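S.K.: sequence below, structure please.
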Amino acid sequence: MNSSNKKLIAIFAPFLNPVGVKRATFGLAKEFSKSGYEIDMLSIHKEWNDLDLLENMRLIRLSDIFNNFPTTGYIKFRLVSFLIAARTIFTISSYLKKNKPGILFVSMMPVVAWLGLKISGQRSSTKLVISVQGFPINNFFRRFLWRRVFQDSQDVIAESESLKSKLENMTGNSNLNYIYNPHFENQHDFDANFNNINEENDFILGLGRLTKQKNFKLLIHAFSNLTNIDNLDLLIIGDGEEKANLDKLIEKLDLSSRVKLLGEIKNPLGYIKKARILIIPSLWEGLPRVAVEAQALRTPIISSCHEGGLGEILMNGDAGQITGKNDPIEMKNAIEKYIQDEDLAKSHADFAFKNLNRFSLSSSAKKYLNIFSRY
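M.R.: As a prediction, the model looks like this:
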């Protein structure tokens, strides 16, 4: 009979490009380590190379052969992802067979981890814990695989209550939990220096990758419909494949002097703090860090996306305004409401700040550790 090292947690959160899950997963790993667990950070593509590990944490490189493969471009990214996933099934299986961790904690590529665990022969002794991030697309292929993965998992934990409900509907598994992803250690520690921001006018802000999912065209259309509001600009921070289309839309609506695409900014917290409003016009979202950052900086939020965790971040309208999806007039009205009623904007921002501890590292780690203590 196989045995396992019950105090060893293997963390498997593979990614090819920087994503928000990196900081959250690493923060949790450190908290698990401080609670007496040994931690192996499993790497397939330089995931943890730039981070400082604690004394009882190890970096385990499952493979180095893909480190220099290109990860930009739609086709290249998916091809490299497929090659890495296929190889990782066997490299993670070898790791599990040799090291026998008590817990395999997975926050990305759950099917790869599940297949590796099955091949390793450790399924009866290594507890598979799946943490599901984002807002996954519901299709037949994913439903088919995830039903089987979830059945073999000790626990499946969604990052929001909304996502938990979606996963239950997708898989028919009603024995799921949810724990909010951690976004900070101390909500007072956000470094938001805006002394170097040289914007003459007040501004509202959009922030994120310039993709169809982020739906910044909705925000631009809403801004174009504002009335009786002078000296207000729209700034959008981020880059991506929709930039050219957004540039054309801005020119078409004759907004070139008032709407600015600023590109990538390494630390945008100063812009978030100085903005009159942060607006999230996405078609779908998970539990976006930018919303939590805005709440920590007491910047009011408007979102057209209610599903996937944003409704919970905004406390169903008590901590921010929620508009209809793809409705520029309703979004325009929400912007005008905050600009014209500063007391309402402040009350929403203050209420959000008071309830922000839900997304702290200590709160999330405590809930995970309570689950692990049952094993």
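
S.K.: okay, CA-based contacts and neighbour counts for the rest of this
M.R.: Will do.

S.K.: quick one: the helices in this structure?
M.R.: 21-34, 74-99, 110-120, 140-151, 161-171, 216-224, 243-252, 269-274, 289-296, 310-313, 328-340, 342-354, 361-372 (DSSP state H).

S.K.: so which of those helices is nearest residue 206?
M.R.: Proximity of the helices of the chain to residue 206 was assessed by CA to CA; the nearest stretch is helix 216-224, lying at 7.5 Å.

S.K.: contact partners of that closest one?
M.R.: Residues outside helix 216-224 that contact it (CA atoms under 8 Å, 6 or more residues apart in numbering) are 206, 210, 234, 246, 249-250, 253, 255, 259, 279, 281-282, 326-329, 331-332.

S.K.: of these, buried ones?
M.R.: The neighbour-count test (16 or more other CA atoms under 10 Å) marks 206, 210, 234, 246, 249-250, 255, 259, 279, 281-282, 326, 328-329, 331-332 as buried among the contacts of helix 216-224.

S.K.: how about the nearest residue to residue 179 once chain neighbours are set aside, what does it touch?
M.R.: Leaving out its chain neighbours, the residue that sits closest to residue 179 by CA to CA, 6 or more residues apart in numbering is residue 159, at 5.3 Å. Going by CA under 8 Å, 6+ apart, residue 159 touches 131, 132, 133, 134, 178, 179, 180, 181, 286, 287, 309.

S.K.: just the buried ones out of those, please.
M.R.: The neighbour count (16+ other CA under 10 Å) marks 131, 132, 133, 134, 178, 179, 180, 181, 286, 287, 309 as buried among these.

S.K.: got the end-to-end distance for stretch 227-236?
M.R.: Using CA to CA, to the nearest Å, the end-to-end distance of stretch 227-236 comes to 20 Å.

S.K.: buried ones in that stretch?
M.R.: 232, 233, 234, 235, 236.

S.K.: quick one: that stretch to chain centroid distance?
M.R.: Mean-position distance between stretch 227-236 and its chain equals 29 Å (CA atoms, centre = their mean, to the nearest Å).

S.K.: repeat that for stretch 339-347.
M.R.: With CA atoms, centre = their mean, you get 28 Å for stretch 339-347.

S.K.: ok, stretch 331-343 next?
M.R.: Averaging C-alpha positions (CA atoms, centre = their mean) puts stretch 331-343 27 Å from its chain's average.

S.K.: to compare against the first, here's another:
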Amino acid sequence: MNKIALYLPNLCGGGAERVMLLLANQLADMGEKVDLVLVKSEGIFLDKVSMKVNVIDLKARNFLFSIFSLIRYLKAEKPQIILSAIEKANLIAIWANRFCRSRSKNIASCHNNLSNHYASAIHLKRIMCPLIKKFYPYADRIVAVSQGVADDLIQNFHINPNKIRVIYNPIVNADLILKAQEDIQHSWFENNDAPIILGVGRLTKQKDFPTLIRAFSLILQQIPAKLIILGEGEDRGRLEYLIKELKLENDVSLLGFVENPYAYMQRSDVFVLSSRWEGFGNVLVEAMACGCPVVSTNCPSGPAEILGNGEYGILVPVGDVEKMAKSIIKILTNKELREELSNKALKRAKEFHVEKAVEKYLQIFSEVCMGK
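M.R.: As a prediction, the model looks like this:
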């Protein structure tokens, strides 16, 4: 039995955090010894950690200072594997492992298309991109959550392809399916007066909710509908201003973060991902697992892979308001198409079950421990 350490900042609700939580719980259920090593033991997912998982709170002030606590942990506990997620955590794990000359095998997981992620953050790009190019090669393996993310690492960060393994995120489990059946206290679902369009994600530039809101404005010119967006973030004020400017206050609802988005996915008529870029696109798979037809931008990288280049959902160009509106209307006004896409979505979502992903991680753990 291996001792496996999963290292990340906290469990504050992002996609990477949820993936690491699911991995930790599933690995522990399979009999592995799992330490969940957190820079700070905090976050909304904290109470979802299995009792079989040992939570290690480094109690560090920030990422940089966590390196000292992580070094002490590696020396004392000597895990066979340390798996990290999010770029800063990956770098800290690599540095700590090398500094203390640990025999732990270092696996860094990359959850975003880094070229796009840093494109608009010039100062951060100047710091992070050279560090990633220099130190990621010291990892024993790098897990990319999509082929697009892998290609970006190879082409733009010059990572050796032999070090990279593509493992789609573990998304679907029994808990998701159960939560999708829970009731929702919202008048739009109770009254059933108009079809409901759903978007889910942090209210940031990356998710490009302005395009979805503008597309929704065009939709209302042809059919009645409602738009619900779940998530919180720094762009809330801008989105509220846009909604008011387009006179959509009675038809758009920004509900903020909700603990159970799956119940909304189960009951919505169409799910829309409007992102400019993604690493994978977890919410797409979550919506599909709930049987919700999907429309997504064909952004780098993930959605095209998830949707089989349009076989399991509709892909539209990034930022194209008119094509997004037309695609949503096409689904909302065609019952047969809705049912077809719903069935295809359910079928495709099975490919992203937690157990399948964990099997692939275990294969990598075995590879690196055997020195392959």
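
S.K.: returning to that earlier point: out of the helices of structure 1, which comes closest to residue 58 of structure 1?
M.R.: The nearest among the helices of structure 1, by CA to CA, is helix 21-34 at 10.6 Å.

S.K.: average distance between the closest one and structure 2?
M.R.: With mean CA distance after the TM-score superposition for structure 1, helix 21-34 of structure 1 departs from structure 2 by a mean of 2.5 Å once superposed.

S.K.: which outside residues touch that helix?
M.R.: With CA under 8 Å, 6+ apart, helix 21-34 of structure 1 has contacts from 11, 13, 38-39, 47, 53-54, 56-57, 107, 133, 181-183, 361-362, 364-365, 369.

S.K.: what comes up buried for that helix?
M.R.: Buried-residue list, helix 21-34 of structure 1, by 16+ other CA under 10 Å: 21-33.

S.K.: tell me which of the residues you listed is nearest to residue 315 of structure 1?
M.R.: Comparing the buried residues of helix 21-34 of structure 1 against residue 315 of structure 1 with CA to CA places residue 24 closest, at 21.4 Å.

S.K.: if we can go back for a sec, what does the residue nearest to residue 179 of structure 1 correspond to in structure 2?
M.R.: By TM-score structural alignment, residue 159 of structure 1 lines up with residue 145 in structure 2.

S.K.: before we move on, what about residue 360 of structure 1?
M.R.: So residue 360 of structure 1 corresponds to residue 353, using TM-score structural alignment.

S.K.: and for residue 317 of structure 1?
M.R.: So, by TM-score structural alignment, residue 317 of structure 1 is matched to residue 310.

S.K.: check residue 44 of structure 1 too.
M.R.: By TM-score structural alignment, residue 44 of structure 1 lines up with residue 39.

S.K.: likewise residue 13 of structure 1?
M.R.: Counting by TM-score structural alignment, residue 13 of structure 1 lines up with residue 8 in structure 2.

S.K.: how near is that match to residue 196 of structure 2?
M.R.: Counting by CA to CA, the gap from residue 8 of structure 2 to residue 196 of structure 2 is 36 Å.

S.K.: how far away is residue 106 of structure 2 from residue 156 of structure 2?
M.R.: Taking CA to CA as the measure, residue 106 of structure 2 falls 22 Å from residue 156 of structure 2.

S.K.: these two: which has the busier surroundings?
M.R.: Neighbour count, other CA atoms under 10 Å: between residue 106 of structure 2 and residue 156, residue 106 has more, with 26 against 12.

S.K.: correct me if wrong: the more buried one contacts residue 93.
M.R.: Yes. Contact between residue 106 of structure 2 and residue 93 holds when scored by CA atoms under 8 Å: they sit 7.4 Å apart.

S.K.: what is the burial count for residue 48 of structure 2?
M.R.: Per other CA under 10 Å, the neighbour tally for residue 48 of structure 2 reads 12.

S.K.: sorry, slip of the keys, the one I care about is residue 77 of structure 1.
M.R.: Residue 77 of structure 1, neighbours per other CA under 10 Å, totals 15.

S.K.: cool, and residue 353 of structure 2?
M.R.: 18.

S.K.: I'd guessed it sits against residue 174; true?
M.R.: No. Here residue 353 of structure 2 lies out of contact with residue 174, judged by CA under 8 Å, at a distance of 9.4 Å.

S.K.: re earlier: between residue 8 and residue 196 of structure 2, point out the one with more neighbours.
M.R.: Higher neighbour count among residue 8 of structure 2 and residue 196: residue 8, with 26 against 23, using other CA under 10 Å.

S.K.: distance-wise, check that one relative to residue 19 of structure 2.
M.R.: Counting by CA to CA, the gap from residue 8 of structure 2 to residue 19 of structure 2 is 11 Å.

S.K.: any figure for the gap between the residue mapped onto residue 371 of structure 1 from structure 2 and residue 142 of structure 2?
M.R.: With TM-score structural alignment as the criterion, residue 371 of structure 1 lines up with residue 364 in structure 2. Separation of residue 364 of structure 2 from residue 142 of structure 2 (CA to CA): 10 Å.

S.K.: now swap in residue 31 of structure 2 and tell me
M.R.: Distance from residue 31 of structure 2 to residue 142 of structure 2, by CA to CA: 24 Å.

S.K.: repeat that for residue 133 of structure 2.
M.R.: Counting by CA to CA, the gap from residue 133 of structure 2 to residue 142 of structure 2 is 13 Å.

S.K.: report the spatially closest residue to the match of residue 360 of structure 1, excluding sequence-adjacent ones.
M.R.: residue 172 is the one closest to residue 353 of structure 2 (CA to CA, 6+ apart), at 4.5 Å.

S.K.: same question, residue 113 of structure 1
M.R.: Excluding the flanking residues, the one nearest residue 113 of structure 1 by CA to CA, 6+ apart is residue 89, at 6.7 Å.

S.K.: perfect, I'm done here.
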